[in-house]
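Enquirer: Got a sequence here, can you build the structure:
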Amino acid sequence: MAVIHRLDAEVAISRISVAGLHPISSLVRETAPSDVGTVGMVSGRTVLPNPLAGMRPNALGAIYMVIGSLGYVTNDALIRVATAEGLDVYQALCLRGIGMSVLFAALLRVRGVVVTRSQFSRPVFGRVGAEVVATSLFFAAIVNLEFANAQTILLIVPFAVTLAAAVVLGERVSALQYVTVIAGFVGVVCVVQPGTGAFSPWSLAAVVSAAALTFREFATRRVDNSIPAAFVGLVTAIAITAMTGALALFTGWNPLNGTAAVVVAAACLCLVVGYVFTIQTVRVGDISVSAPFRYTTLLGAVVLGYVFFDEIPNTLTIIGCTIILASGIYAIRLEQAARRITTDPASTTPSS
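Expert: Next comes the predicted model:
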């Protein structure tokens, strides 16, 4: 759901929650030092040894990013599985949205957050609107395309954010960053394969979804820091639930059997896993180190597509995936180098 390299969106990871495709937020507390690594009693409960205690923070952050990313993509796969069990895709999303709305509402109540009219700001509505459009289009595509292909198209978002930041906001983008953007778009063209027998018009739905997510990232920047992340998550979840419920009235609302209910519940669980581990990623290590591991979404999509849907990517799709993967990781490295220069003025001063 998971994803998103010039990750300006990484600023949002520590504070904004997304209730649709790839949610990220700071919705859980940091683990207290006394909670990990030893056997003992904490607040009257037995604490078992943490097998990850003692690992370097960046290694732990990378592991958390992998788990979180796989949680998101597994959530997407399970929604598609639910459609194979007789549910309409928007019906499945509506049911999942109900569960996530309850979760966010409970979180707000536990935290004692008071919802005020001022929190319903224009940037929040812009962000929520973009998320609703992106979710609706992406899941329409995901049930009509090969699973890995739909996931791969979404990986264009970070490249689109970089390009939009340069064109719209006038941010400085280096020549090498432009090269990675062009390479990313070439990779998506390889996956979409226009003009060939493998092309599907549903690919365009995924492309427009990626465009909506790009808009979402810029809307996120404008959301006031004082607005609680859980509030944004709740509003987004309610909006997606309402939209998908309305769409399901037209596309079909089918009887809910036991298997489908379990699958939707599992999708909610995977979404929670994505939330929690993505949050912990930014708390235990450097995002610049863990960010490349979000591309495990791509590997997970290929594996899940084969296991659940008997899909094997063709040669051109594999080439496109490889281009996107390589250019995305290289873009992250470029951003790391740019940040080091910015934060270490001494590195730009010639030695005497």
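Enquirer: C-alpha from now on. contacts and neighbour counts both.
Expert: OK.
Enquirer: now the strands for the stretch 51-200 of the chain?
Expert: Under the criterion DSSP state E, counting those that start in this stretch, the stretch 51-200 of the chain carries no strands.
Enquirer: Before we compare anything, build this one as well:
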Amino acid sequence: MALSDNTRGALFMMGSMTAFTLNDACMKSLSGEIPLFQALVLRSFAVIMFLGYMAWRSGTFRTRIERKDQMLIALRTAVEIAAAFFFLSALFHLPIADVTAILQALPLTVTLAGAVFLGEAVGWKRLLAILVGFSGVILILRPPLLFGEDSGFSIYSIYVLLAVACVTVRDLCARRISVAVPSMTIALAAAVGVMAFGVVGSLTQPWQPVSTASVLWLGGASFFVIGGYIFSVSAMRSGEIGFVAPFRYTSLVAALLLGLIVFDDWPDQLTLLGSAIVVATGLFTLYRERQTTKRQRPGLRLR
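Expert: Alright, predicted model coming up:
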């Protein structure tokens, strides 16, 4: 039986989110083996080789990029570098499910930032959902001011929030970049920037010998992150964004399973409750955005 475009897009999105989460698990497994910056350099090298080849094959390098888009790509690359540092630093020290759960707030933060900085229309229902969603994030983080000094809050909890902020800015930049700019150009610029940052950072700490286990984890991380890129592009090109986007929450399910199977971690009840709140409000926000988009289409009547 032939699959519809939306079904195919949903499957690609699930594959993308699972692949990215498997990449995270591989990188986390390296935390006791090699330093963060060394891991960044080695993984980025494989990603750049792949993206560079794909860009060359597609003729991406022949595309002329306007000055405005160059500045936006530069800004997006800068926040991508910061996001990679904060996210991986947190991932190396916190349970993978906790970090992934907080990242599920991205649809909320992007919607709020779009309203504040880009003037995008956001109704009171979505604003309320965003506030409720942030309460779920607080349950996951458990700041000492509300939950006491033994809440488990650390500097790496703040790093996750900084990663969310950086990815939010990254996504806002992507919205402003001209559609004439190939996606491969944007992705390759980010990969080169992250690798350059890793090279500079690695000068501050000695490189460690790479064991066979580390090679396997690095190979897995490179393989899965490349797979995530491929599936994510296929997802956006296969179905309606409003239908496909909610399946991004597959990453949380994958993180919960990997945390239990690979790292013997399972979130406590407060973290699970906070995660459920974040996912529910994120899904509602995506639903309302889809409804608003339908209303704005000429000649389309909602029932």
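Enquirer: Could you tell me the TM-score of the two chains?
Expert: After superposition, the two chains reach a TM-score (TM-score structural alignment, normalised by the length of structure 2) of 0.91; 296 aligned residues with a C-alpha RMSD of 1.9 Å.
Enquirer: So Pro298 of structure 2, which state does it fall into?
Expert: coil (DSSP: H, G, I helix; E, B strand; the rest coil).
Enquirer: What is the burial count for it?
Expert: By other C-alpha atoms under 10 Å, 7 other residues sit near Pro298 of structure 2.
Enquirer: And Ala164 of structure 1, what's its match in structure 2?
Expert: When structure 2 is aligned by TM-score structural alignment, Ala164 of structure 1 is paired with Ala113.
Enquirer: count of neighbours near that match?
Expert: Using other C-alpha under 10 Å, Ala113 of structure 2 has 18 neighbouring residues.
Enquirer: That one contacts Thr168, doesn't it?
Expert: Yes - between Ala113 of structure 2 and Thr168 there is a contact under C-alpha atoms under 8 Å: 7.5 Å.
Enquirer: so who does the aligned partner of Ala255 of structure 2 in structure 1 touch?
Expert: In structure 1, the residue paired with Ala255 of structure 2 according to TM-score structural alignment is Ala301. Shown in contact with Ala301 of structure 1 (C-alpha atoms under 8 Å, 6 or more residues apart in numbering): 73-74, 147-148, 151.
Enquirer: Excluding chain neighbours, what is closest to Thr74 of structure 1?
Expert: Cys270 (6.6 Å; C-alpha to C-alpha, 6 or more residues apart in numbering).
Enquirer: Tell me which residues of the helix or strand where the one you found lies come out buried.
Expert: Secondary structure assigned from DSSP states H and E places Cys270 of structure 1 in helix 258-284. Buried residues in helix 258-284 of structure 1, counted by 16 or more other C-alpha atoms under 10 Å: 260-261, 263-284.
Enquirer: Run through the helices of the stretch 101-250 of structure 2 in chain order.
Expert: For the stretch 101-250 of structure 2, helices defined by DSSP state H, counting those that start in this stretch occupy the ranges 106-117, 124-141, 144-147, 155-176, 183-202, 212-238, 241-244, 250-261.
Enquirer: Using CSV, lay out the contacts of Ala301 of structure 1 together with distance to Ile13 of structure 1 and neighbour count.
Expert: Output for those, formatted as CSV (distance: C-alpha to C-alpha, whole Å; neighbours: other C-alpha atoms under 10 Å):
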residue, distance to Ile13 of structure 1, neighbour count
Val73, 17, 29
Thr74, 20, 24
Phe147, 25, 26
Ala148, 24, 28
Gln151, 20, 25
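Enquirer: Out of the residues you listed, list just those in helices.
Expert: Under the assignment DSSP state H, the contacts of Ala301 of structure 1 contribute 73-74, 147-148, 151 to helices.
Enquirer: quick check, nearest of those residues to Ile319 of structure 1?
Expert: Nearest to Ile319 of structure 1 among those: Ala148, at 12.9 Å, using C-alpha to C-alpha.
Enquirer: give me every residue that touches the closest one.
Expert: Ala148 of structure 1 touches 298, 301-302, 305, 313, counting by C-alpha under 8 Å, 6+ apart.
Enquirer: how about the residues you listed in CSV, adding distance to Arg45 of structure 1?
Expert: Converted to CSV, the contacts of Ala148 of structure 1 look like this (distance: C-alpha to C-alpha, whole Å):
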residue, distance to Arg45 of structure 1
Leu298, 39
Ala301, 39
Val302, 41
Gly305, 41
Pro313, 49
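Enquirer: From the residues you listed, list just the buried residues.
Expert: Among the contacts of Ala148 of structure 1, those buried by neighbour count (16+ other C-alpha under 10 Å) are 298, 301-302, 305, 313.
Enquirer: Looking at the residues you listed, spot the one nearest Thr349 of structure 1.
Expert: Among these, and counting by C-alpha to C-alpha, the member closest to Thr349 of structure 1 is Leu298, at 40.3 Å.
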